[in-house]
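Asks: 3D model of this:
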Amino acid sequence: MKTIAVDTESLGGGGFGALKKLYTVQIACADGADVYPVFCHTYADALGIGGLAARNATEVLDILSEAEHIVFANAAHDLSVLYSFYGDALAKAKFKWDDVLLMLWCMCPNRPYAAGEQHSLASWGERLGFPKDKMRFTWDRIHAALEDETAEVTTNTGIELLEYGKRDAELTFAIWEHLNKELLTLDPIVKNAAMSTYTLIERPTVMLVMEMQAHGMKLDLDHLAVLWDEWGELLDQSESSMKEWVRENIGFVPAATPKLLKKPMNGDAEKLDRYFFCGQDENGMYVYREKLELNPKSNDQLAWVFQQLGWKPIEFSDKTGKPLLSKGQLDELAPRYELAKQLKTFREFEKLFTTYVVGMHNTGTAQDGWIFPGWNQNGTITGRYSCSNPNFQNLPARTEHGQRIRQAVIAPPGMKLVGIDLQAIEYRVLADQMAQYFMQYHGHIPPDVDFMLQAFINGKDIHTEMAQLWFGHKPDYQDKAKYYRTIGKNVSYGRMFGFGAAKASTMMGVSEEDARAIIATANESNPSFNEFQQWVWQSAIDNGGWGFTAFNRPNYYPDICLKPSSRTHEAIARAKRQCFNARIQGTAADINKLIHLDVNTSELCATNVLDKLEGSEYKHLRNMMLVLNGSPIVPAFDGINVGTVHDELLFYVDDYNAEPLAAALTLHYRNNWSYMQFCPIDGTANYGDNWSVIK
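Replies: This is a model prediction of the structure:
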């Protein structure tokens, strides 16, 4: 059997042989598909088809072992489930495997059907004409059967599940055939770039994602319980404060649901005082709304309150037509209204509370103190990792609240948590890319670019250096250096990611006029940035809309090639912003994954780490490393991949090896020139009992 498509169905949060259980394998090839129920516990009885289990487990292993090539639609999930069930028996199989959805994503991450929710078997099934009635399966009955022995689950439910699985295998094989046809039509330059990205970066990364999803993170449930009580009380106090402000300055707010009467409301003064009269509707009905105390979680009530203060909404719901109080609009209102400032803080705090404190505590309690986040290597356009359940990418890194949540992620007994953080990686990529451009097209590196490079090479804080370059001439610079550093950092990333004056003013807490002046000052002091940015845009135009990272990851922005006009202005501006962002952030994402792979596959002794110990803060470890390793060589990495958040990689490591490994990682990735031509990367590793102490 040359090429087969394999899909697995499992249930559970994760963990090899623990929570994530295999109960069926589907296999498809050019001759069709078949289903192999491989039940390893009570799922078989719950579904009423347990008699099929025994005779198929070995048969599936034989088919997998004999296959020359296996294609998956989610290799990280399917391989983790298969390995958890078959263990070493599957590890001995010599088949080659590929992930079809991952390959399609590498060919063009920002295709409409290749990112986020649309990057799925279901969306491809619709594209390839699979019947919609075969695209869905209701899992409620399976969950009920496992949690409640009295739940009614019939043999038909099991058969339906098997048919659902069979469809997935057939669809995976159909996508594989479609992929091969599409490769024939793809521009050779784009094809080679995509396959290079897949082969050198993304396919090897699947094994890391598999380990992260399978192993999970240990939680300190007692710490989360303390946060639950403490932060819950703070949120209650914040709600009370906002209610009191509205009560004193506005009064009551109208209920969302109106009371409609054919005649004006009758009754005593006390009754009438409980309602707002809102006029008559188009049918002549008298509209009354009950007077209520503010609910800070009600968008309708908040919008009404701010309208009483003079706010004119500009965003409205497509369904109801009611004003929307979005985050962007709240950012604009915060400098003008104290209530908006309180509400902004409340919403941000409440999101942290519900997503991380409540969510992690509830999930961890149900899973013996562990959580299994969904790490996804192809969930973004730029190539960065994404995460779900919970989304750690949205967890603030350096705030007090963020640190207290990180404190809940702990190392299991006998182990430490080791993390390596890549410092200012996107800014370093920008400096290096600018230097490469000017050397290639001008034969020299201009002073403003060299200024950035020297800051990195000499280990200086880039944001402080740039702030001094841009604002050092101001009379109050010395007294407000910290403030100007924050402003400079916001300007730097704002220019990189295409923020306009409005967005920049919100980030910096200044007026739009002041924001424009600050951006103009930065552009004047750093003119090479604008030339390099124009070149990135023009290169994409010359390539028919295709842009590439420094490591050749492709992205497609056809709107950048549109003829400029009033109608196309917004589309072109968006394409330019996305194109430049993908060039910088995408290259940083490539480096992040390459380092993640290097840590797992290469020996840190490549640069003789022990020689670097003498002049470093780790010199006290030399004898310990010699004892551990028996030679002046630090062995290959032997930790467990736990996760990756922003530019930080996390591992579980045995107690005795945590400090030596942190030292080796720091010395290896400090001032490391392996990934860029003109600018080194800088990685610092730390270790501890919980996530907060290693940041």
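Asks: From now on I want contacts and neighbour counts done on CA atoms only, so please keep to that.
Replies: OK.
Asks: Check which helix or strand Phe276 maps to.
Replies: Assigned by DSSP states H and E, Phe276 belongs to strand 275-280.
Asks: right, and the helix or strand after the top helix by length along the chain?
Replies: Ranked by residue count and defined by DSSP state H, the top helix of the chain is helix 569-601. Heading C-terminal from helix 569-601, the first helix or strand you meet, by DSSP H and E, is helix 609-613.
Asks: So which residues of the stretch 401-550 of the chain form helices?
Replies: 425-442, 447-457, 462-471, 481-496, 501-508, 512-525, 527-542 (DSSP state H, counting those that start in this stretch).
Asks: So for stretch 38-53, what gets flagged as buried?
Replies: Buried residues in stretch 38-53, defined by neighbour count with 16 or more other CA atoms under 10 Å: Val38, Phe39, Cys40, Tyr43, Ala44, Asp45, Ala46, Leu47, Gly48, Ile49, Gly50, Ala53.
Asks: actually stretch 105-123, sorry about that
Replies: 105-111, 113-115, 119, 121-122.
Asks: Including secondary structure and distance to His569, could these go into CSV?
Replies: Formatted as CSV, the entries for those read as follows, by DSSP: H, G, I helix; E, B strand; the rest coil; distance: CA to CA, whole Å:
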residue, secondary structure, distance to His569
Trp105, helix, 28
Cys106, helix, 29
Met107, helix, 27
Cys108, coil, 24
Pro109, coil, 24
Asn110, coil, 20
Arg111, coil, 21
Tyr113, coil, 24
Ala114, coil, 25
Ala115, coil, 25
His119, coil, 29
Leu121, helix, 35
Ala122, helix, 34
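Asks: Now show me the structure for the sequence below, then we'll compare the two:
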Amino acid sequence: MKRLVLIDGSSYLYRAFHALPPLTNEHGEPTGALFGVVNMLRSTLAERPDYVAYVVDASGPTFREALDAQYKANRPPMPDDLRAQVQPMCEIVSALGIDILRVPGVEADDVIGTLALQAADAGIDVTISTGDKDFAQLVRDPTPEGCGIALVNTMTGSRMDCIARVVDKFGVRPDQIVDYLALVGDSVDNIPGVDKCGPKTAAKWLAEHGTLDGVIANADGIKGKIGENLRAVLERLPLNRELATIRTDVELERGPTELVLRERDADALRTLYARYGFKQALRELDGGAADTLESVRNTAAGYARTGPAVEAVDPALAAPGEYECVLTREQLEVWIAKLQAADAFAFDTETDALDALRANLVGLSLCVEPGQACYIPLAHDYPGAPAQLDRADVLDALRPLLEDAGKRKVGQHGKYDLHVLRRHGVDVRGYADDTMLESFVLNATATRHDMDSLAKRYLGYETVKFTDVAGKGAKQISFSQVALDDATRYAAEDADVTLRLHRVLAKKLKAEPALERVYREIEVPLVPVLERIEANGVRVDADELRRQSNDLGRRMLELQQRATELAGRTFNLDSPKQVCALLYDELQLPTLVKTPTGQPSANEEALEAIADRHELPRVILDYRGLAKLRSTYTDKLPEMINPDTGRVHTSYHQAGAATGRLASSDPNLQNIPIRTEDGRRIRTAFVAPHGRKIVACDYSQIELRIMAHLSEDPALLRAFTSGLDVHTATAAEVFGKSVDQVESGERRAAKAINFGLMYGMSAHGLAARLGINRGEAQDYIALYFARYPGVRDYMERTRQQAREQGYVETVFGRRLYLENIQARSQGLRAGAERAAINAPMQGTAADIIKRAMVAVDAWLADHAQRALMILQVHDELVFEVDEAFVPTVIDAVTSRMAGAAELQVPLEVESGVGANWDEAH
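Replies: As a prediction, the model looks like this:
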């Protein structure tokens, strides 16, 4: 089937201009928008359409301005930097062999709409390349009478290729989109809709009444303020509909079949690409692999991006592999010989569950060279499955290799596989490389770090997905039920792609020695440490949690009753809609916080903002706080106790936060609230068994100490090296007092300043935190910087480094990329600058505790029967220890934690002991 691609050129030019940094070439000419559009075009042409057109608006008025003089009247003139890129854009489009279409008197939308319908009716499949929601009115499914019309947003990769997807996104069918737009309005085109009528309301009305005419006919029956707003604009709505309707009957000189892609002018492209600095496009002209827009955005000036970008690819690493299903002992022996001869090999496990501590091993895949991999099925049990090797025999045969510390193993998120193999009696040693961590250390935010995303980015390789072989949703089958041919193709590819990725990523790390040290000395050694901590787990007192749940439930009921009294009626405290109606419509409390769509908000910030105006918002906040504790912890934790171990086993994530901080899930133990008595009470349920104690060791003010080290401010260094309480010392400096004269309120203010400035707190934020006016807060900040000028200088140096390099670094060399540091939006740029100041401190703290965990784990190896490391939470390590061994553990752990980094100020570690986690504080 022939295919036509219609490119909404005007839309993409503006979107690329605002999405990309303000780039320039060596001559100072702006190139940002041009860069984006060119790479979207290259992506489009890589799909080899039969017909293609680049459609742009013609100059001069259109029929819509004749209908409404205010149409688009609020649009500012085109920025000069963008205007300068229009002509070179047209030259490149033309050199690519793409026809540029402009029709006076109508917009590009109408030209696209007309060509789309003509082509679809002629049996040509149509794709409209745009990010404009208005085109959803054209989407249609293929029928016997004509082909389909699909929308693709080349900037994001999203597709809207059937009526069902339009309904999913907008809540209305394509034939209702124009009516929907008439009701909602369009601020960009200056089309005023119904005041306060958002997408959900418009979709609801059209679901009830079918069309705009139906809504207008039934306007008198729509109640409330929104009904009044609708009736106020009834005469305007038909004009809105006409303005929003894309014409499909424009008289055109050329039809779809005349838009054949011409031969590109390589010489002209080479000249243009060289002038504007498009190096990857130049390489493509000479036969290299193409980047996508995401890659361009990632590499432009070194800015980090998310998404599966594609880099230049070694064709050998993108070629299909040859995979063997190992069913006989002879085959297994051949592979064992290959593994013995190899310097390193990649491995991966297939299981019947996601929980590594309860999953059964279904099969094992191995790879020794890119393109050469095998799958050893061990427990496929579908009807008619071939006979497979005995699992215990296979593991016994592979154990010498897997447990050989001198044989290097490579994995992708290998901690899961280590768990699975340990559960089946194999203690893997020599785990040397992990592609997830290689990618994460190279650039934590450039892409997701799952294997599928990495394969696409670094290999240009589309992997077989789990859902391809096991199905989706309710019909998904266990991997043990997957046919061996499909299982081999999927599982062996996992090991193969892992090794291929390692070959690529290892070279990239080697080119960045500081990053390679972070990877080798911090991240990789931590993998088996985390695996052991997770396997150790922590004992949880389910009875205590049930008692807490009952108490929370009783107090929630009391709060519900109090809320009913205050409201004068019953309502659902968990319903934002009902809470908003009560607070803002009935009680007429001010709307101080709104949702992104402009509606009154009932979130925590909104309720806090009005809590001093009426008692009810505070009651709702208290109720929600208790409900969250109950649902997240006291009710849920007992259900998460592993029946085999009697313990709760969290999962730690190394490739989570860009700063390098560990995250945890199932359960998330990092977020247990400790500022409230109820939150701290939850920790009493984390207990030690009989004869043992919980020991908690926590870094004291570690990020402030890192700030002193980085800023080298003499007064701040002196406060720490002399052993003073830093908040008291700061108060003494700021308020001009001696340390022994500082009052508690002054120390509290100094503490707020110390921590607030690290997180970019403004005078407004400090005023809110301390309950003082903004001017007084500004005076505090000015005094602070006057006393600690080194901190101010550090902040300015860091902002400048971030602007110049696009990233900042931790003490150990971890890079933290800042996407918005050059953003045009002042808000986005300010947020990136705050992150630039804070990230080196958070990232260094994360690096330090990881180094400490590795050192402590090495010491614990000889004392595994007497002490276990069971938790890591923020700056704290938690242990379960024989009572008689507690003093030894505290001495060994605190000394290793304190020695995890050499800073200009000492690292201090506080420790506590108790029968439960809370007592250990």
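Asks: picking that back up, JSON lines for the helices of the stretch 401-550 of structure 1, including mean neighbour count and distance to Gln677 of structure 1?
Replies: As requested, the helices of the stretch 401-550 of structure 1 are exported to JSON lines (neighbours: other CA atoms under 10 Å; distance: least, CA to CA, whole Å):
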{"stretch": "helix 425-442", "mean neighbour count": "19", "distance to Gln677 of structure 1": "7"}
{"stretch": "helix 447-457", "mean neighbour count": "18", "distance to Gln677 of structure 1": "11"}
{"stretch": "helix 462-471", "mean neighbour count": "20", "distance to Gln677 of structure 1": "18"}
{"stretch": "helix 481-496", "mean neighbour count": "19", "distance to Gln677 of structure 1": "20"}
{"stretch": "helix 501-508", "mean neighbour count": "19", "distance to Gln677 of structure 1": "31"}
{"stretch": "helix 512-525", "mean neighbour count": "16", "distance to Gln677 of structure 1": "24"}
{"stretch": "helix 527-542", "mean neighbour count": "16", "distance to Gln677 of structure 1": "17"}
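Asks: which residues in structure 1 does stretch 528-544 of structure 2 align to?
Replies: Using TM-score structural alignment, stretch 528-544 of structure 2 lines up with residues 207-223 of structure 1.
Asks: The longest helix of structure 1 - contacts with which helices or strands?
Replies: When contacts are defined as 3 or more CA pairs under 8 Å, 6 or more residues apart in numbering; DSSP states H and E, helix 569-601 of structure 1 sits against helix 203-215, helix 425-442, helix 481-496, helix 527-542, strand 546-548.
Asks: angle of that helix against helix 425-442?
Replies: 110 degrees (axes from the mean of the first three to the mean of the last three CA atoms, to 10 degrees).
Asks: okay, and helix 569-601 of structure 1 goes to which residues in structure 2?
Replies: With TM-score structural alignment applied, helix 569-601 of structure 1 matches the range 826-858 in structure 2.
Asks: Buried ones in that stretch, by neighbour count?
Replies: Neighbour-count burial for stretch 826-858 of structure 2, counted by 16+ other CA under 10 Å, picks out 829-830, 832-857.
Asks: Compare the helices of the stretch 401-550 of structure 1 and give me the one nearest Asn180 of structure 1.
Replies: Asn180 of structure 1 lies closest to helix 527-542 among these, at 25.7 Å (CA to CA).
Asks: ok, and what's touching the closest one?
Replies: Residues from elsewhere that reach helix 527-542 of structure 1, judged by CA atoms under 8 Å, 6 or more residues apart in numbering: 434, 437, 446, 448-449, 523, 546-547, 557, 560-561, 576, 579-580, 583.
Asks: what do you get for stretch 632-641 of structure 2?
Replies: 540-542, 545-546, 548-549, 630, 647-649, 666-667, 682.
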